[in-house]
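> Provided below for reference: sequence and predicted model.
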Amino acid sequence: MKIAILGSGVIGVTSAWYLAEAGHEVVVIDRQNGPALETSFANAGEISPGYASPWAAPGIPMKALRWLTMKHAPLILRLHADPAMLRWLFAMLGNCNARDYAINKSRMVRLAEFSRDCLIALRQDTGIAYDERMQGTLQLFREQKQLDGIGKDIEVLKADGIPFEVLDKAGCIGAEPGLAASAAPISGGLRLPNDETGDCFKFTNALAAMAANNGVRFLNGTSIHRLVEESGRISHVETDQGKLMADAFLVAMGSFSPQLVAPLGIRLPVYPVKGYSLTVPIVDEPRAPVSTLLDESYKVAITRLGDRIRIGGMAEISGYSRDLSPARRATLEHSAATLFPGAGDMAQGSFWCGLRPMTPDSTPVIGATKVPNLFLNTGHGTLGWTMACGSAHVIADIIAGRKAAIETADLAISRY
């Protein structure tokens, strides 16, 4: 079968790999000049199945109001007359209850755990390298009330059989020795020893190169205009380089997926939530993180990537704006500098932002659509890197009509 994949971020490229491995003829189309040059370019670098949790949770609306007043706010909301934004916000608020949280969390953990297993197998089979580390993730609490509030998360971890450690300040420093230089308050932490880290950009490009060697064609620098439907099926995709025909089409265009499928009568509830990152060179090795630390107060992840530190996080709901706000950079610098002072050269940092494709229930949309040969693999939000391999494995099975290794019915767009 000839399959056209629209989008060459980490989701599109991993999908291409698994589909090619299954024996399909695969072509990947993207407007950028290479893979992973948009949202996959400089994300936080964490692969954290254990922290796969919905943004929509009980108590979030009240927390959000408080966050909006903070100097170093983890949430920034810039409302404007965008019906898609308002629909998404109302739908997300509708998921902020215990019942929906439990359902959505279960879906996310199922996929994230499977994805980690797929990544491990891929790494063993191919030897792919991407500044990977397997030293766990530490969620750090600056305030005692944060530590006291982790009971619900621990119950979920226990129910899912995910190993964890609750640490005091000394335990946090034991896991991340660079914290010994910090003057910031540290009440404790929650550590997930099975989590991993790695450079998503390096991974995606390395996998794309291997996929190309296996026959996958990459049409870089090619803008996608529209999908053309004939006799109830997609006949071809129109691009600025002409039309391309295929037997099946997979949309993996992140936040830009809804606009592509809307003319087909498909309402895809994915909306961009901007995240920021700062990548700095390490200048004092003993003060640097050894893996990923999640700063719960500012919702910032601080990750070791080789000889660099990637500081990423925050959620800005402002449409498709890619403006780089100095205030957001200040928040990233504040989080990292107070926990790992002197570890990296902030002045030499590379500041970046990306548009995370979020669904109202935080679960990606993976599966078939009402158009028989059109499929979706999008809406992963902050967890595209964590869920990429599992999502690609699943969609390859779905397209081939095989039974997937995990339950997939509740991942499809039909759940809406």
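Happy to help now that I have it.

> make it CA atoms for all contacts and neighbour counts henceforth
OK.

> the longest helix seen in the chain packs against which elements?
When the chain is scanned for its longest helix (criterion: DSSP state H), the result is helix 98-126. Here helix 98-126 touches helix 384-400, going by 3 or more C-alpha pairs under 8 Å, 6 or more residues apart in numbering; DSSP states H and E.

> helices or strands up against the helix it packs on?
Right, helix 384-400 is packed against helix 10-21, strand 46-47, helix 98-126, strand 365-368, strand 374-378 by 3+ C-alpha pairs under 8 Å, 6+ apart.

> buried set for the longest helix of the chain?
Of all the residues in helix 98-126, those buried under the rule 16 or more other C-alpha atoms under 10 Å are 100-101, 104-116, 118-119.

> can you give me the helices in this structure?
Using DSSP H, helices in the chain cover 10-21, 60-67, 83-94, 98-126, 144-148, 151-159, 169-175, 200-213, 257-261, 326-339, 384-400.

> list the contacts for the residue nearest to Thr359 when sequence neighbours are not counted?
Nearest in space to Thr359, with sequence neighbours left out and distances taken as C-alpha to C-alpha, 6 or more residues apart in numbering, is Val270 at 4.7 Å. Val270 makes contact with 88, 255, 257-258, 357-360, 379 under the criterion C-alpha atoms under 8 Å, 6 or more residues apart in numbering.

> same thing but at 10 Å, please
84-85, 88, 254-259, 356-362, 364-365, 378-381 (C-alpha atoms under 10 Å, 6 or more residues apart in numbering).

> repeat that for Ser15.
5, 8-9, 21, 26, 28, 250, 252, 377, 388-396.

> ok, back up a step: go through the helices and strands packed on helix 384-400 and name the closest to Val216.
When those are compared by C-alpha to C-alpha, helix 10-21 sits nearest Val216, at 6.8 Å.

> quick check: buried residues in that closest one?
Neighbour-count burial for helix 10-21 [16+ other C-alpha under 10 Å]: 10-20.

> put this next to the previous one:
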Amino acid sequence: MKIVVLGAGVIGVTSAYCLARAGHEVVVLDRQPGPALETSFANAGEVSPGYSSPWAAPGVPLKALKWLFMKHAPLVLHPTMDTGTLRWMAAMLANCTAARYAVNKGRMVRIAQYSRDCLIALREETGIAYDARMQGTLQVFRSRKQLDAIGKDIEVLAADGVPFEVLDRAGCVAVEPGLAAAADHILGGLRLPTDETGDCFKFTGALATLAEELGVVFRYNTDIRRLKVEAGRIAGVATATGEVTADAYVAALGSYAPALLAPLGLNLPVCPVKGYSLTVPIVDTSTAPVSTVMDETYKVAITRLGDRIRVGGLAEIAGFDLSLPPARHATLERSARDLFGAAGDWEKAQFWTGLRPMTPDGTPVIGPTRYANLFLNGGHGTLGWTMSCGSAQVLADLMSGRRPAIASEDLGIARYG
């Protein structure tokens, strides 16, 4: 079967690779000159199945109100939001119950755990290199209230069989010695020892090369205009350079997928949530992070990527704005320097932003639509890198008529009605 994949970020490229492995003829279209040049370019670098949690959680509405008045807030809301964004926020608030949180987190952990297994298998089979480390994630808490609130997460982790460790201050320093100078700022932590890290941009580029060796054709610098429909099926993709046709189509366009799908009557509730990162050269390895440290106060991830530190986080609902406000740079730097101040050359930090495609329940949308030959793989939010390999394999199985290794019935767009 000939399949066109729309999008060459980490989700599109992993989808293309898995589909090619399944024996399909695959063409990938993307407007950029190469793979992973938008949201996948400089993300936080985490492959964190255990930290896969929906943003919609009990207590978040109250926290969000407090964040509005913080100088270094993890969430920024712009007053000029459109009606679509307001509807998305209302749907997210509706998921901020204990019952919905447990369901959503369980789904996310299911995908993420499977995805990590798929990534391990891919690494063993191909030897793909991307500054990978397999030394876990440490979430650090600066207040007793934060530490006392981890009970609901521990319950879900235990139920799903995800290994974890609750650490005191000394335990945090033992696994991340670079925190020694900042130990007085930390009360404790939650460690997920099976989590990994790696450079998503390097991974996606390397996997695109492997996909090409399997016969995948990448058509970059191709502006996707619309999907053509005939007799209840997708008949082709209209691009700036002509029409592209296939037997089946996959929309893996992240935050840009809803606009493409809306004319077809498909309401994909994905909101672009702006995130930021700093990439900092390491000058003192003894004080640098070993793996990933999550600063719960600022919602910032500080990750070791080879000879660099990647500082990623924040959430800004600002539509498709890609500006780089100095205030966001200051928040990321404040968190990282507070914990690992001597480790990096902060004057040489590279500042970046990208749009995370977020669903209101946190779970990505993977699977078929009411158009028999149109499939979706998107809405992964902050976890595209974490969930990419597993999501792609589930998609490839569904499109190939095979039963996926994990339950997928609740992952499709049909769950939104």
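Yep, that arrived. Please read all numbers here as calculations on a predicted model, not as lab measurements.

> got a markdown table for the helices of the first structure, with distance to Thr303 of the first structure too?
Shown next, in a markdown table, are the helices of the first structure (distance: least, C-alpha to C-alpha, whole Å):
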| stretch | distance to Thr303 of the first structure |
| --- | --- |
| helix 10-21 | 19 |
| helix 60-67 | 23 |
| helix 83-94 | 28 |
| helix 98-126 | 18 |
| helix 144-148 | 21 |
| helix 151-159 | 22 |
| helix 169-175 | 13 |
| helix 200-213 | 12 |
| helix 257-261 | 29 |
| helix 326-339 | 10 |
| helix 384-400 | 14 |
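
> skipping adjacent residues, who's closest to Asp284 of the second structure in space?
Ala343 (4.7 Å).

> same question for Ile224 of the first structure.
Looking at Ile224 of the first structure with C-alpha to C-alpha, 6+ apart, the closest residue is Thr239, at 4.5 Å.

> roughly how far apart are that neighbour and Val251 of the first structure?
Distance, Thr239 of the first structure to Val251 of the first structure, by C-alpha to C-alpha, to the nearest Å: 14 Å.

> those two: which is more packed in?
With neighbours defined as other C-alpha atoms under 10 Å, Thr239 of the first structure and Val251 compare such that Val251 has more, 22 against 17.

> counterpart of that one in the second structure?
Under the alignment (TM-score structural alignment), Val251 of the first structure pairs with Ala251 in the second structure.

> which residues does its match contact?
4-7, 11-12, 257-258, 260-261, 366, 374-378 are the contacts of Ala251 of the second structure under C-alpha under 10 Å, 6+ apart.

> same question, Leu86 of the second structure
Contacts of Leu86 of the second structure (C-alpha under 10 Å, 6+ apart): 92, 271.

> now it: how far from Gly378 of the second structure?
Per C-alpha to C-alpha, Leu86 of the second structure is found 20 Å from Gly378 of the second structure.

> for Ala181 of the second structure, same thing?
Taken as C-alpha to C-alpha, the span from Ala181 of the second structure to Gly378 of the second structure is 40 Å.

> doesn't Gly313 make contact with Phe351 of the second structure?
No - using C-alpha atoms under 10 Å as the test, Phe351 of the second structure is too far from Gly313 to be in contact (11.9 Å).

> quick one: residues contacting Arg123 of the second structure.
Contacts of Arg123 of the second structure by C-alpha under 10 Å, 6+ apart are 117, 129-130, 132.

> narrow these to those in strands?
Within the contacts of Arg123 of the second structure, no residue falls in strands by DSSP state E.

> from these, pick the one nearest Leu157 of the second structure.
For the contacts of Arg123 of the second structure, the nearest to Leu157 of the second structure is Asp117 (16.7 Å; C-alpha to C-alpha).

> hmm, that closest one is touching Ser391, no?
No - at 11.6 Å, Asp117 of the second structure does not count as touching Ser391 under the criterion of C-alpha under 10 Å.

> quick one on the thing from earlier: which among the buried residues of helix 10-21 of the first structure gets closest to Gly275 of the first structure?
Val10 (16.4 Å).

> list the contacts for that closest one?
Val10 of the first structure is in contact with 16, 35-41, 200-201, 203-205, 207-208, 252, 384-385, 387-389, 392, counting by C-alpha under 10 Å, 6+ apart.

> kindly recompute the last result at 8 Å.
35-36, 40, 200-201, 204, 384-385, 388.

> could you tell me how many residues sit around Gly151 of the first structure?
10.

> er, Leu260 of the first structure actually
17.

> distance check, the aligned partner of it in the second structure against Ala342 of the second structure.
Aligning on TM-score structural alignment places Leu260 of the first structure opposite Leu260 in the second structure. Applying C-alpha to C-alpha, the value for Leu260 of the second structure to Ala342 of the second structure is 46 Å.

> for Val228 of the first structure, which of the helices and strands packed on helix 384-400 of the first structure is the nearest?
Closest to Val228 of the first structure of those is strand 374-378 (C-alpha to C-alpha; 11.0 Å).

> so how far is the closest one from its chain's centroid?
16 Å (C-alpha atoms, centre = their mean, to the nearest Å).

> now do that strand against helix 10-21, angle only.
Angle, strand 374-378 of the first structure to helix 10-21, by axes from the mean of the first three to the mean of the last three C-alpha atoms, to 10 degrees: 130 degrees.

> average offset between strand 374-378 of the first structure and the second structure?
Here the mean offset of strand 374-378 of the first structure against the second structure after fitting is 0.3 Å, by mean C-alpha distance after the TM-score superposition for the first structure.
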